[in-house]
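Asker: Predicted model, plus sequence, below.
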Amino acid sequence: MTLIVLASASPRRAELLKQIGLSFGVRPADVDETPKPGESALQYVERLAREKARAVAVEQPDAIVIGSDTSVVLAGRILGKPVDRKDAAEMLGQLSGTTHQVMTAVAIATADSFESCVVTTDVRFRHLSGKETEAYVATGEPMDKAGGYGIQGRGGIFVEELRGSYSAVVGLPLQETAELLAGAGYPVWETWNSRQESRNE
């Protein structure tokens, strides 16, 4: 059986892969996430996904490695993970009543292939009150998330409109990930009943 490895510690990405029936290992990649001078948000997010996949693929050459990275981009600026509660509240204030982009890159590395893509989704926030922003930050949910919110959590109530891939906003574009895996010789759907069939033999 082909070994699939997720080069990320993100529980959200792991949940998404489980959702499409994948069995996989987790090996977070340790890469420098500092943007390079003059690098666009799209270039940045794709480079990080590729570097994560490549770093783990070197250690596990027999595996299919999935690397991914997500950035929340407002007017061309990358909003990373908040450094503290004040920073989280400020980010949410900037997103309030505006449309931003969530760019998620996914890279698939094998011994003889290396492919990646970036999925961009437009997300519009309704206007947020100071009190609800304060209450949201107090839950702690924003602290480990790009842009300071989680669409799959309490932050979902802030989203007025979404154009693009919901799963990419959560952390991994499922359609594109499945396409890249198929291109690497691992169609996800072929695994759906194989474990059941092997048990019945």
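Answerer: Right, received. Where do you want to start?

Asker: Every contact and neighbour count from this point should use C-alpha atoms.
Answerer: Fine.

Asker: Now do the helix or strand residue 107 falls within: which elements does it pack against?
Answerer: Here residue 107, judged by DSSP states H and E, is contained in strand 99-109. Packing partners of strand 99-109 (3 or more C-alpha pairs under 8 Å, 6 or more residues apart in numbering; DSSP states H and E): helix 41-59, strand 64-74, strand 114-125, helix 166-170, helix 174-183.

Asker: closest one to residue 148 among these?
Answerer: In terms of C-alpha to C-alpha, the element of the helices and strands packed on strand 99-109 nearest to residue 148 is strand 64-74, at 8.9 Å.

Asker: From residue 198, how far off is the most centrally placed residue in the chain?
Answerer: For the chain, residue 171 is the residue whose C-alpha lies nearest the centre (C-alpha atoms, centre = their mean; 2.5 Å). Distance, residue 171 to residue 198, using C-alpha to C-alpha, to the nearest Å: 32 Å.

Asker: let's bring in a second model and compare:
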Amino acid sequence: MRFVLASASPARLATLTSAGFAPEVRVSGVDEDAALAAARADRGEPPHGRHVMGSSTADDVLVLARAKAEAVARDESGAVVLGCDSMLELDGRQLGKPADAAEAVERWRAMRGRSGVLHTGHWLVDTREPDRAAGATASTVVHFAELSDREIEAYVATGEPLAVAGAFTVDGLGGPFVTAIEGDYHAVVGVSLPLLRDLLGDLGLGVVDLWAR
């Protein structure tokens, strides 16, 4: 059975590969702002951008994961397609990838010594049968170290925070700056393996069915 990852994230691919999968990567090209605006309109919320107050981040990442999975699934057959999306929630604000280095520095000054919730949406589509899909969001509390300005500026200068949701990694250069995690470590990296197992079960599949042979 073919397994397709609708994400360009190297961390998600590495996590799945280390867990025995061999996913094919297909990038969806979904207009994320448009998908969120449409979903918020359906929920009766203002169609703001990513840095909104009061919108459900857990719902929004699931919306984007679904949009990505369904966009890729339309061009696939005989495959299980996984879409994912992550955002950090801090002080009621949704934080995806920072727009530039200045925003990343500002973000880390707000995050240091505090904690936020990293939400990762997952959506599975089984293209072998119509309307066969399952999705859920994994939410994990992340505690950040009390970084100095020098550490923040040096970390942002590496470029890593600009490429990831929340402007941090736990499996890369940002690892020393995360003091604790309450929840699934892999969900913070980008894909929750236990949740993936549960969603596969909802589709009548097992993890072992998708292991690389």
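Answerer: Received the coordinates, thanks. This structure is a prediction, so every number in the text was calculated from the model and none was measured.

Asker: residues in contact with the residue mapped onto residue 199 of structure 2 from structure 1?
Answerer: With TM-score structural alignment as the criterion, residue 199 of structure 2 lines up with residue 180 in structure 1. Shown in contact with residue 180 of structure 1 (C-alpha atoms under 8 Å, 6 or more residues apart in numbering): 107-108, 115-116.

Asker: which one of those sits closest to residue 41 of structure 1?
Answerer: residue 116 (15.3 Å).

Asker: is it true that the residue nearest to the centre of structure 1 touches residue 15?
Answerer: No: in this structure residue 171 of structure 1 lies outside contact range of residue 15 using C-alpha atoms under 8 Å: 9.8 Å.

Asker: Put together CSV for the helices and strands packed on strand 99-109 of structure 1, with distance to residue 10 of structure 1 on each row.
Answerer: Listed next are those as CSV, based on distance: least, C-alpha to C-alpha, whole Å:
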stretch, distance to residue 10 of structure 1
helix 41-59, 13
strand 64-74, 10
strand 114-125, 18
helix 166-170, 10
helix 174-183, 15
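
Asker: so who does residue 26 of structure 2 touch?
Answerer: 4-8, 72.

Asker: mind running it again at 7 Å?
Answerer: Contact analysis of residue 26 of structure 2 by C-alpha atoms under 7 Å, 6 or more residues apart in numbering lists 4-7, 72.

Asker: export the residues you listed to a markdown table and tack on neighbour count?
Answerer: Listed next are the contacts of residue 26 of structure 2 as a markdown table, based on neighbours: other C-alpha atoms under 10 Å:
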| residue | neighbour count |
| --- | --- |
| 4 | 23 |
| 5 | 25 |
| 6 | 29 |
| 7 | 23 |
| 72 | 23 |
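
Asker: Which one of the residues you listed is nearest to residue 175 of structure 2?
Answerer: Nearest to residue 175 of structure 2 among the contacts of residue 26 of structure 2: residue 7, at 22.2 Å, using C-alpha to C-alpha.

Asker: Nearest spatial neighbour of that closest one, chain-adjacent residues omitted?
Answerer: In space, residue 7 of structure 2 comes closest to residue 27 once its chain neighbours are excluded; the distance is 5.3 Å by C-alpha to C-alpha, 6 or more residues apart in numbering.

Asker: Helix, strand, or coil at the one you found?
Answerer: Residue 27 of structure 2 carries the three-state label coil when classified by DSSP: H, G, I helix; E, B strand; the rest coil.

Asker: Could you check how many residues crowd around it?
Answerer: 16 (other C-alpha atoms under 10 Å).

Asker: Please say which position in structure 1 it maps to.
Answerer: For residue 27 of structure 2, the aligned residue in structure 1 is residue 28 (criterion: TM-score structural alignment).
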